[in-house]
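>>> how would this look folded up:
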Amino acid sequence: MSKKPSIPKGTRDFSPSEVVKRQYIMNTIKECFTTYGFQPIETPSFENSETLMGKYGEEGDRLIFKILNSGDYLNSKKKFISDELYQERNSNEIAKIISEKALRYDLTVPFARYVVQHQNDIVFPFKRYQMQPVWRADNPQKGRFREFYQCDADVVGSKSLWQEVELVQLYDAVFTQLGLKGTTIKMNNRKILSGIAEVIGEADKLIDFTVALDKLDKIGEEKVKEEMCSKGISDAAIEKVQPLFEASGTASDKLGMLKGLLATSEIGLEGITDLEFIVNSVDDLGLGSTSLEIDVTLARGLNYYTGAIFEVAAPEGVKMGSIGGGGRYDDLTGIFGLKDVSGVGISFGLDRIYLVLEELGLFPDTVSATTKVLFLNFGEQEGMYAMKAIKALRAEGVSAELYPDAAKFKKQMTYADRRGIPFVVLAGDKEIEAETYTLKNMGTGEQESLGLDQLSEALQ
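Below is the predicted model of the structure:
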C-alpha cells in the first residue's frame, strides 16, 4: 500500500474559504500601506547564510532553516569535509561547508541587504512594504507556525520620531478597518533597557538581560529572575529592577518611575524623552480602535533594535501571542557596509490576525470564495443559452458559472447547496422561447422570471 501523504509539521494547506479570508486581511493591510505612502518590494525566499546568521541573536540563529548544497559530502575523493573536521563532529563548522544558503527568518534583514545593494537607485527616506512568507524552525503551537506570512512596513533614511508616530497610526488604521477593537499597542525603548543594564551594573549582559525580560508574559516573574541568575546577573542587580515588574498606572506614572530609576543614565533618559514625544503626539492626534500603552518590561529579543520597540496584543479575552511588532534600528545596514542609515518598521502577523478575527466572528459575510450564481445545465442548446448570459454577467463583475454536465436536476441542486452558492438559474425550453431566465434564491426558495438586464440588476 502507498504511504498516506502528509505535510511538514508547522505548515498548513488552505481551503478556498481560508484563502479568501487571508486575502481580505492582506488587501486591507496593503490598502493602508499604500495610503500611508509605502512602496512594495519583494526579495528571494532564501538568502546567503552569511546574510542571515548572527543577526537575530543566539536563539534566533537556531531557528533558521538551512538549505543543503548539492553534492556528496562524504565522498573521500572530492573532500568536501576534511577527515579531521569529520572526526571532530563539529556541526557548526560542517554546516558552513554543506549549507551556504538559508530560508529567510524575517523580512527586515533581507530588506537591509536590499537597501545596501540598491542604495544608488533608492530615494531616501525610503518607505517600503513587503508581504511574503518567512520560515522558522520553531516549536509549532496555536498561532505559531514554521511557515507564515509577514506584512512589514519600514522607513529607512530618517531618524525623525514622526515615523514612530505614523507607524502607531498605521497599526490603528489597519485594525480599525478590520473591525478589531480593543487591540493594545505596547511600546518601550531599547535605550531605556540599555540604561537599566547600565545603572544596575550589568551593561555587559544587556542581551542576556533583555532576552530574559522579554519572556515575562510567557514564563512569569520568578522564571525570568531564575534565567537572569543563570546568565550571571547578580541578585543585587535583579533586586534593583524590581520596579519594572511592579510598574502600573498611566503612561505618566510609568515614565515618572523610569526617570527615578534612570536618573544617572544619559542613554536611559534619552529613551524616556523619545517615549514622551511619541506618547504625547499620539494623544494629540487620537486613535480609533486601539490604545497605546508603555510596557516597561517589553524587550523584544532581536539584537538589531536600538530605539522604540512595539508589540501589539490582541483584545482582552483572546488567548493569542502578539499580532504585530517592530521597532527602530539605527544601524542595521551597517552590518552590510552602509553606515548611519537609520530605520524603523513594524510587522503585522497575518496568521494570528486571521485566528483572532475568526474567533471573534469579525469576517464580513461578503468575504466568500463562493460563486454568486450557478446556471443549471439541461443540454447543449440550453448550455449555450446559459453561457451567453454568463459571459454578460461576468462582464458586469458578477461571479457566475455553468454546471459542466447535463446531470440530473437533484444532483446539480445538491452541488449548488454544498458549495453555498446563493442563487441558481434555470434556463430550459420555456425560458429560451421567452428570452428569460428563472432565478431561484437558494436561501428563501423564491423564484422569479427575469430578462437578462433584470437578472444582472438582481445579482449586483
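
>>> can we go C-alpha only for contacts and neighbour counts from here?
OK.

>>> looks to me like Thr51 is in a helix.
Yes - residue state for Thr51 (DSSP: H, G, I helix; E, B strand; the rest coil) corresponds to a helix.

>>> tell me, how many residues neighbour it?
Using other CA atoms under 10 Å, Thr51 has 18 other residues around it.

>>> can you check Tyr171 too?
The tally of other residues near Tyr171 (other CA under 10 Å) stands at 25.

>>> against Arg144, how distant is the spatially most central residue of the chain?
Within the chain, one residue has its C-alpha closest to the average C-alpha position: by CA atoms, centre = their mean, that is Gly349, at 2.6 Å. According to CA to CA, to the nearest Å, Gly349 stands 10 Å off from Arg144.

>>> which neighbours do the two share?
By CA atoms under 8 Å, 6 or more residues apart in numbering, Gly349 and Arg144 have no common neighbours.

>>> hmm, back to that, my guess is the residue nearest to the centre of the chain contacts Ile323. True?
Yes - counting by CA atoms under 8 Å, Ile323 is a contact partner of Gly349 at 4.9 Å.

>>> about what we covered before: for the residue nearest to the centre of the chain, give me its contacts.
Tyr149, Gln150, Cys151, Ser322, Ile323, Gly324.

>>> so which of the residues you listed belong to strands?
Applying DSSP state E to these, the entries found in strands are Tyr149, Gln150, Cys151, Gly324.

>>> so where do the helices sit in the stretch 351-460 of the chain?
Applying DSSP state H, counting those that start in this stretch to the stretch 351-460 of the chain gives helices spanning 380-395, 409-419, 429-434, 452-459.

>>> one more to put side by side:
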Amino acid sequence: MAQKPSIPKGTRDFNPEQVAKRNYIFNTIRGAFESFGFQPIETPSFENSDTLMGKYGDEGDRLIFKILNSGDFYRSLRMDDAVTLHGLEKFYNYLDKSLNNDSGTFEDSIDYELKVGYENNEDYYRKIKDYIINIKEIDFSISLPLNDDFKNKSRKIILLRCARLFILDSKTHISKISEKALRYDLTVPFARYVVQHQNEIEFPFKRYQIQPVWRADRPQKGRFREFFQCDADVVGSKSLWQEVEFIQLYDSVFSALKLEGVTIKINNRKILSGIAEVIGASDKLIDFTVALDKLDKIGEEKVKEEMRSKGISEDGISRLQPLFTLSGSFESQIESLKDILNSSEEGKKGIEELSFINAAITELGLSTAKLQFDVTLARGLNYYTGAIFEVSAPEQVKMGSIGGGGRYDDLTGIFGMKDVSGVGISFGLDRIYLVLEELGLFPETVTKNVEVLFINFGDKEALFSLKAIKQLRAQGVNAELYPDAAKMKKQMNHANKRNIPFVVLVGDQEIESNTYTLKNMISGEQDKVSLEALVNLIK
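Okay, here's the model as predicted:
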C-alpha cells in the first residue's frame, strides 16, 4: 500500500510564487543590512546541546528540538544508570500488548504491569513504582509512539508517560540520548561563533545572518516550527548609537517594503531591574516582568493576582500602580518613571539610555515607522541587559511581533569571553510575509518568471530557437524552449497557465528568413521580427 505523502505540523512547502515573494523580502532585508555595513556569516543548523540549553529560560529550553544520538549506544549504558533504554523498551513492549487486567486499584495495576515489565530487575521496578506513585504533575505534552487501539487506554498512557518522565529526570541519561539540538535562534549561535573565531574578527564586528531556526512550538497563525530569521548584530561596542542605527534599520526595511504604520517598541532591562528593586522584588525579577508583560492581555487585576501568587508583597504592588496607567508620549512616560525610580541607580541609568535614544531619533526622524516606549516589554531577559526591542505590524493586521532584539552585555561571557558588549535585532520573515500578503503589498513584478516561451516544432526548429534563447538570456531576458514537440495547443495552454506574456513560433519560413514570429499572449497580436527587435520588444 502506497504511503500517503505528508509533512510535519508547523512546516510548509513553498510553490514558485511563494518562493519569489519570500526572496523579495530576503533581498530587501539583505540590501538594507549591507547598506548599513553588516557582513554575512552562516552557522550550522544544529549545535551542541550545551551551547543552546539554559540560554532562553525554562520555556525556551522546552521548545528546543533535541536530536537523538545515532547508533546502538543504549546497550552500553551502565546498570547503575537511573534506567536503561533497554529496560524501558521492554516496558513499552509489554504495555503495548495491552493487558486486559483492568481490575483493582491504580497501585495494583502499577504493581502488576511494572513488575512483569521489570521481572528481572527488582531495583528498577521499585524505583519506577515509587516515582509513578509520588509524581504530582504529569506532562501530557510528551508525544509517545502509541497505535490507535492503545491511545484510548488512559491508565497505560499515564504509566508510559510517568516512566518517560522518570527517564528524562536523569541528566546523565539525557546527555547520552541527545548531545545535539537544532538551533532555536541565531543570536546564541552567533555568540558562540564570536568566541570561537575571536582571533579572526575585527571588532566592532557587524554581522548579518539569514537562516532557518526550529522551535517545538504549537503551530498556529504566524507561528511555525520551522521558520527563517534575519538577524543583524554588532559586538564589541557599548555605544548607544548602535541602538539608534538599529531603529533606523528597521525603518529603512519596512519603508522599502511599503509597510507603513509599523511600531518599534522599546524598553530597557535596567528600568525593569530598577522597578523590581524599588518594590523589593529584585530576587523575583523574572516573575515580576512575566506578569507585567501580560498587562495588555489579561488586565490590571489579573496581573496583580499573578504577582501575589509569585510572592510579591502588597506594598510592592501598590508602588507599581503608576505603571498600570502609564500613557502619553515617549517623553511624558519617561518623566513619570523618574518619580518611581528616583531611588534606583540602575533604573536611572536605564532612563538615561532611553532618553538618549529617543532624542537622537527625534532629531534624525523616521520615514514610516514610529518609536514607542513600552514599560511592559520584557522579552529575552535571560540575556538582554539594556535596550529591548519589539516590532508590531500595523494595527489593521492581527499579528504577533514581526521583529525584536536588544542589548546583551554579557552573552559571550557564557562561552568564556568576558567584557564584549553586543546588540542586535531580528526580522521575522514568515510573519512579515503574511502581513504583506494580507495588505496586498507585494509588487506585481515580484512573481515575474519566464518572459517568453519558444514553441517546439521539432529538432531543427528547436536548435534554431535555442540560438535565439541564448542571446535573449545574455540580454537579461528569461526565456525557455518547450522541451517536447507536442501539439501546439498544449504548448500554448502551458504558456497561459504559467502566465508567460510572449511566445515565439519558429517554422521553415522563419528559419529561411532568419526571423521569429512573436505573439503577445495578452493582446493576441503577432508579428515577424528580427532577433534584435525580438529582444527590444520583450525587454
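
>>> would you list the contacts of Gly349 of structure 1 in JSON lines and tack on distance to Gly451 of structure 1 and neighbour count?
Listed next are these as JSON lines, based on distance: CA to CA, whole Å; neighbours: other CA atoms under 10 Å:
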{"residue": "Tyr149", "distance to Gly451 of structure 1": "46", "neighbour count": "20"}
{"residue": "Gln150", "distance to Gly451 of structure 1": "47", "neighbour count": "21"}
{"residue": "Cys151", "distance to Gly451 of structure 1": "46", "neighbour count": "20"}
{"residue": "Ser322", "distance to Gly451 of structure 1": "53", "neighbour count": "18"}
{"residue": "Ile323", "distance to Gly451 of structure 1": "49", "neighbour count": "23"}
{"residue": "Gly324", "distance to Gly451 of structure 1": "51", "neighbour count": "23"}
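
>>> ok, of the residues you listed, which one's closest to Pro40 of structure 1?
Taking CA to CA as the measure, Cys151 is the one of the contacts of Gly349 of structure 1 closest to Pro40 of structure 1, at 10.7 Å.

>>> how is the nearest residue to that closest one once chain neighbours are set aside assigned, secondary-structure-wise?
Among residues not flanking Cys151 of structure 1 along the chain, Met131 sits closest, at 4.4 Å (CA to CA, 6 or more residues apart in numbering). Secondary structure assignment for Met131 of structure 1 (three-state DSSP): strand.

>>> contacting residues for the counterpart of Met131 of structure 1 in structure 2?
Here Met131 of structure 1 is matched to Ile210 in structure 2, going by TM-score structural alignment. Residues near Ile210 of structure 2 by CA under 8 Å, 6+ apart: Phe26, Glu42, Phe228, Gln229, Cys230, Asp231.

>>> ok, back up a step: distance of the residue nearest to Cys151 of structure 1 from Leu258 of structure 1?
On the measure of CA to CA, Met131 of structure 1 and Leu258 of structure 1 end up 36 Å apart.

>>> quick one on the thing from earlier: do you know how far the match of Met131 of structure 1 is from Phe228 of structure 2?
Ile210 of structure 2 is 7 Å from Phe228 of structure 2, by CA to CA.

>>> check Tyr516 of structure 2 too.
45 Å.

>>> just Asp50 of structure 2 next, same as before
In terms of CA to CA, Asp50 of structure 2 sits 22 Å off from Phe228 of structure 2.

>>> how much space between the residue nearest to Cys151 of structure 1 and Gly307 of structure 1?
Met131 of structure 1 sits 24 Å away from Gly307 of structure 1, going by CA to CA.

>>> which stretches of the stretch 201-350 of structure 2 form helices?
In the stretch 201-350 of structure 2, the segments counted as helices under DSSP H, counting those that start in this stretch are 241-256, 269-278, 285-292, 295-309, 314-319, 321-324, 330-340, 345-364.
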